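Trainee: could you look at this predicted model? Sequence included:
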Amino acid sequence: MPVIVVGNGPSLEVAIAALKTLRDQVILISCGTALATLLNNKIRPDYHIELEKEADTLTRLNKLPAAELKCISLLATVEIHPAIPALFKQALLMATTANPITDLLYKSHKRSATILDYSYYTVTNFALDLLLQLNFQQIYLVGVDFGFATIDTHHASSSNYFNEQGKSVYDYELQHGATFEVQANLNGACLTVPAFNTARLLMEQCLAAWAGNAIVYNVGHGAKIEGTKTLPCLPDILNNSALPAVKNPTVIKTSVIDKHFSLLTSEDTVNFIDDTLVLANQFCRSLLALWSTPTQIDCAPQQTLRILAEQDQLLQALKIQSRVVFELFNGSCRYFSMLCHRYAKCSAASTLIPGFTEHWRLLLQHYFTDLQQALRT
C-alpha cells in the first residue's frame, strides 16, 4: 500500500486539498509539527512519528485535541518522553543505531529490534528510514522540502510556526543559520539553512543504501533529494494505476511491524528496569560511602585523588556487572574526576577541591534519593 509521509514544509500547504481526496487510498503518516498542521486542516493521519525526546515535545502535543490523538498510533524511538505514548491510541517503539542501553535491554531478554541507521537529522529522516526498513514499495514525501522560496515561507503557512497575521513567530534565519541556495526539486534553485541541508544529505545516504528497494517520490517545490522521483503535486498520483482504493488502510503493526520486530512485553521491560534500579541504588550507596565523612570532604587534594582512584575501581567493576548502570553513572563520574585532576595542582586547589567534593556528595545524595523513590513506586 502506498504511504504518504507528511513533513511541515511549505509544499504541504499546496497539498492539503489533494490529501483530503486521497485520504482513504493511502497510509498517511505525519511527522513532528506537521501533525498540528494536518489537524488544523481537518485531516487525521493514521500514524504520527516523533523523534525529539525533550519535554517540549510533550508540551506541544498536549496543546492538540486529546480525542484526535487517541485515534492515531504513535511511531517513535524507545527514548521518547515517557508521558507521550499514553496520549496516543497505541505506541510502537523502535531503536536507533548506537544506543547501548536499548541494545542491552533486548539482549537481556534474547530478543532483537530493528535498528535504524539513517534516522537523523529530522523526524522525516526517521520516517523514511523506517518505511524503507519495513519494505514499503511506494513512498510519497509531502512537505519534506528541506528548502523554501523565501525566508518568510520556511514552513507550511497554516502551521504553528506562524501567527494569525502570517508572520513567523521567531527570526528563523537567526535561529537556524544563514540561508543559501541549493537545487530545487522542480526547477531552478531554492533556499535552505544548514540544518535542512544536513538532513537532506543524510536522506540521500539513506536512499542510496536502499536503492532499488522502493520508489520514493518527492512531491512539491522544495529542495531536490537525490534518489527520489520528482512529482510537481499530489494530484498526479491519481493517475498512477498502482495506487489502489482501500477503504480501511492496513494497520502497520499487524501487517508489517510484527514481522520485523520482536516486541518486548511490559513485564519484560518492568523487570529490566527493576533490576537496573536495584543495582544503581547499590552502586550509588557505595559512592556515597566514599565521600560522606567529614574528613574526606575536607581532605587535601592528594587525598581526594586517592579516593577518586577508589571510585574508578568501583566504576570499572560496575562495567563488568552491568553495562546499563555503568552508562548511567559513567559520564558524571568522569566529569567530576576531570575537574579534580585539573585543579589538583593549581594554587587554589585547597579551596576549590573541597567545594567540588561537597557538590559531588550532594549530587550523589540527590541521585540516591531519586533511586529510593523509584524503588518504592
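Mentor: Right, received. Where do you want to start?
Trainee: every contact and neighbour count from this point should use C-alpha atoms.
Mentor: OK.
Trainee: what is the burial count for the residue lying closest to K224 once chain neighbours are set aside?
Mentor: Among residues not flanking K224 along the chain, N185 sits closest, at 3.8 Å (C-alpha to C-alpha, 6 or more residues apart in numbering). Using other C-alpha atoms under 10 Å as the criterion, N185 is surrounded by 24 other residues.
Trainee: got the contact list for N185?
Mentor: Residues near N185 by C-alpha atoms under 8 Å, 6 or more residues apart in numbering: 218, 220-225, 230.
Trainee: just checking, Y120 touches L128?
Mentor: No: using C-alpha atoms under 8 Å, Y120 is not in contact with L128; the gap is 10.1 Å.
Trainee: test my guess that V325 contacts A280.
Mentor: Yes: using C-alpha under 8 Å, V325 is in contact with A280, at 5.9 Å.
Trainee: quick check: what element follows the strand ranked longest in the chain along the chain?
Mentor: Longest strand in the chain by number of residues (criterion: DSSP state E): strand 90-96. As assigned by DSSP states H and E, the chain's next helix or strand after strand 90-96 is helix 100-108.
Trainee: try this one side by side with the last:
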Amino acid sequence: MNKDLLQSNLKLLEASLPPGLAAQLAELSPGFSITGSVETGDLNLMAGGRPLFEPNAIQHSREQITRYLENPNRFYARLGGLDPKATGVADRMMQEILKSHQGLELSTLPEAGGGYLFMFGLGIGLALSPLVEQLDFRDLIVIEESPEFLKLALSLVDWSPIVDRITARGGQIHFILNDSPDAAINLLVHVIRGPHHSLLDGSYVFQTYGSPFLNGAVAKLAEVRPLLFGPKGFVEDEMTMMRNSLANLSQGPYGFLEDKTDRSIKNVPAFIIGSGPSIDGQFDLIRQWRDRVVIFSGGTGLNGLLDNGIRPDFHCEMENTTNIFDGLTQTAARHDLSGIRLIASTSVDPRVPDMFDDVIYFFRDTISSTRAFAGQHQPMAYAVPSVTNLASRSAIALGYPQHCLFGIDLGSKKPDQHHSAHSIYTLSEKPSWNRGNDMDPLAIPVKGARGGTVYSIASFMLSRSYFEQLFLSFPQCQFINCSDGADIAGTTAMDPTDMTIPASQRPVAEIVAQTRAEIPDIGPEYFQITERFQEYRNAAHQWLDQAEQALSKTPPDRFAPLYEALWPLINEATTQQVNSPDKAARWTFLGGIGRVLQLGHFLSRRIDPKDRSDFCRTLHRSIVEHLPDMRRQLNDLEQSQGQG
C-alpha cells in the first residue's frame, strides 16, 4: 500500500471527503492483503488465503469496463406534459419551445452524455480512470459502504488526473460513505439537486460489485426516481416569497426561531400531527395523552385536532400560496384559534400571521428571501418541503428529543383517500379542496410502515426523503412513527395502542411557556429589510444584465454553448448556506432557467441532427425574449415597495 499516494490523494480530495475521514482512514487496517501491483499488471487482493479477483484485479476491471461500455446503464427522464393553464415565465417558454417543434420525431434514447456518473461501489478504484476518460459527464458521485475499499482506492490509484479532468468539465467529486441504503440515497438526492440538476437525464449508473448495501441502494434510487427531476423553483414563487417576507418582517415584534445550543432539553414527547388518513382512528389516544405531551400541528392537521377537542401548542405553516389562508379561514370559521402559537416561514401569505395571537418566524432554506434578509443567521436545515417536516424540525430546535408522528402517512393505503376525514380537504364545500387542490393521483407504490403497500406521490416522497435526512442528522433523538402510512427510515414504526406515555414531572403548560420564553422576540428593524432589499434588487438587475450579455455572445444553434453561458449564473454549488444579495438573485432565477435548460438538454440529444440547430435557436430565442418578462416582475416587486 502506497502511503505517500494515500496522503497525496487525501490532501487533493480534502474538500470532497466527509470531515474527519482522513484521520479515520489513517488508523484503519484493511482486512485484505495485497499481492502483485498495478505496475506489473497482476494486482490482487487476498482474503482468507483466497484471491478476490480472477485472474487478477486488473484483468477483472478491464473486462467489467468493456462490458459496461458496450451497453451502459443510464438514468433517463420522462418528458411530462405541461399544464396548459400554467402562466409562469418558464412555463410559457417551454410551451413555446414545444409548440414550435411539434411533430418532430424523437429518439427513445438520447445521445451519449449526462450530468452525473453514479458509481455504486468504488472497489479498489481501478474502474474509475477509464470511466472518467470514456464517459461524458460532469459530477462524479461515489457511493461506498466500505472504508477499507476507499482507503485501498486512495492508496492504489493516482486521483490527480481524475480530478483535473472532472474540474475541466466544470464538475465536482462527491463521496457518500454510508452503510444504510436509505440514508445513502437521501444524501444522493440532495447532491443530484445541485448545480448540474438540469443535466440529470442520461446520467450513468455503474455498480462496481454486488453487496446487500449496493443492491439496496440501486433499488432505492429507482424508487425515488419520480422526485428527482422536479423543478428547483419558479420565478413567480420567488417574487411572491420576497414580497411576503418584506411584509411579514416589517411587522413586529415577533419570535425568531433558529438553532441554538443553549435551549433546555424537554422531558416530554412532542406529538407531530399531520392530516393523513390514518390519524382518524387515533384522536381518542391523542386526547387521552394531551396533558403529558406537547403538540405541534402541521397545515390541515390543525382542523382534525380542533374537531376532536384537542388544541395544539404550536401550529406550523410554510407555503406562500393563498390556499393556506383559505384553508385556515375555513378552520377559523369552525373553531377559535386564539392561544395557538404559529411557527411560520417568513414567506407565508401575510394574512396568515394575522390570524394568530403569537407568531414565530423562521428562515426557510433555499429561497431567495432568506438569502436576501437572513444576514448572519442560518436557516433551519431539513425544515422543508412540507409543514410536518417543519413541525418535527421545529420541535428539535426547541429541545424536544422524542417525537411521535401521527397522520404523517405520506400517501394512503386507499388511493382515493388522500387526507383525513377531519381535514379541510374532506370537509370543505369547495371542490378544489376535495380534489386535493389538484394534487397528483396517489399512484406510486411504496412500502408501508406497518406492512402492506402505500400509494404516494412525488411531493410526498420528497417530504419522506427530507424526514429521513433530518432523522439521520439528529441521532440523539428518538422518532416513533405512529402513522399507518409510508415507511420512513430512521423511525420506529409502532401501533400507538402499544405505546405508553408516562405522566409529565411538570405541568405541560409550564414546559410550553418555558419553550416560548427561550425564543427571542425581535422588532422589524433587526433584519434591516429596507437596506437589504435595495441590495437585492441591484443584484437581481445585475444578474439579468449578465444573462442578456452572456446570451448575446453565445452561438444560438447548439445547446452546449447555451448551457455553458448560463450555468455560471445559476450555479449554487456551495454546501454551506451563504446569505448575500448575489445568492438571493441567483435563487430568484435559477429554478425557472434550470427548468428550461432541463427541457433543452432532454430534447436536443433526441431530435434528429438535421433539426437540432433550429431547435436550439428556438430555445435560445425564447430565453432571450422572456428575460424582459423576468425584469418586469422584478420592477413590479420594487414598485410594490415604493422603489423603482
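Mentor: In hand now; what should we look at? Everything quoted here is computed from the prediction, not taken from an experiment.
Trainee: got a TM-score for the two of them?
Mentor: After superposition, the two chains reach a TM-score (TM-score structural alignment, normalised by the length of the first structure) of 0.69; 338 aligned residues with a C-alpha RMSD of 4.8 Å.
Trainee: rewinding a little: which of Y120 and L128 of the first structure has more residues huddled nearby?
Mentor: L128 (22 against 18).
Trainee: the aligned partner of that one in the second structure and T346 of the second structure, how far apart?
Mentor: Structural correspondence for L128 of the first structure with respect to the second structure (TM-score structural alignment): S392. Note on S392 of the second structure: its distance to T346 of the second structure, by C-alpha to C-alpha, to the nearest Å, is 18 Å.
Trainee: go on, P520 of the second structure?
Mentor: With C-alpha to C-alpha as the criterion, P520 of the second structure and T346 of the second structure are 15 Å apart.
Trainee: between those two, which one's more packed in?
Mentor: T346 (29 against 13).
Trainee: for that one, which non-adjacent residue is closest in space?
Mentor: S245 (5.0 Å).
Trainee: tally up the residues packed near the one you found, please.
Mentor: Using other C-alpha under 10 Å: S245 of the second structure sits among 25 other residues.
Trainee: SS state for it?
Mentor: Of the three states, S245 of the second structure takes helix according to DSSP: H, G, I helix; E, B strand; the rest coil.
Trainee: contact partners for it?
Mentor: Per C-alpha under 8 Å, 6+ apart, neighbours of S245 of the second structure: 346-348, 369.
Trainee: any of those buried? List them.
Mentor: Neighbour counting with 16 or more other C-alpha atoms under 10 Å marks 346-348, 369 as buried within these.
Trainee: reformat those as TSV; add distance to D438 of the second structure and secondary structure.
Mentor: Conversion of these to TSV gives the following (distance: C-alpha to C-alpha, whole Å; DSSP: H, G, I helix; E, B strand; the rest coil):
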residue	distance to D438 of the second structure	secondary structure
T346	25	coil
S347	22	coil
V348	20	coil
S369	27	helix
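Trainee: and the match of L128 of the first structure, what element?
Mentor: helix 387-397.
Trainee: what does the next helix or strand after that helix correspond to over in the first structure?
Mentor: Later in the chain than helix 387-397 of the second structure, the nearest helix or strand by DSSP H and E is strand 402-406. Strand 402-406 of the second structure lines up with residues 138-142 of the first structure when matched by TM-score structural alignment.
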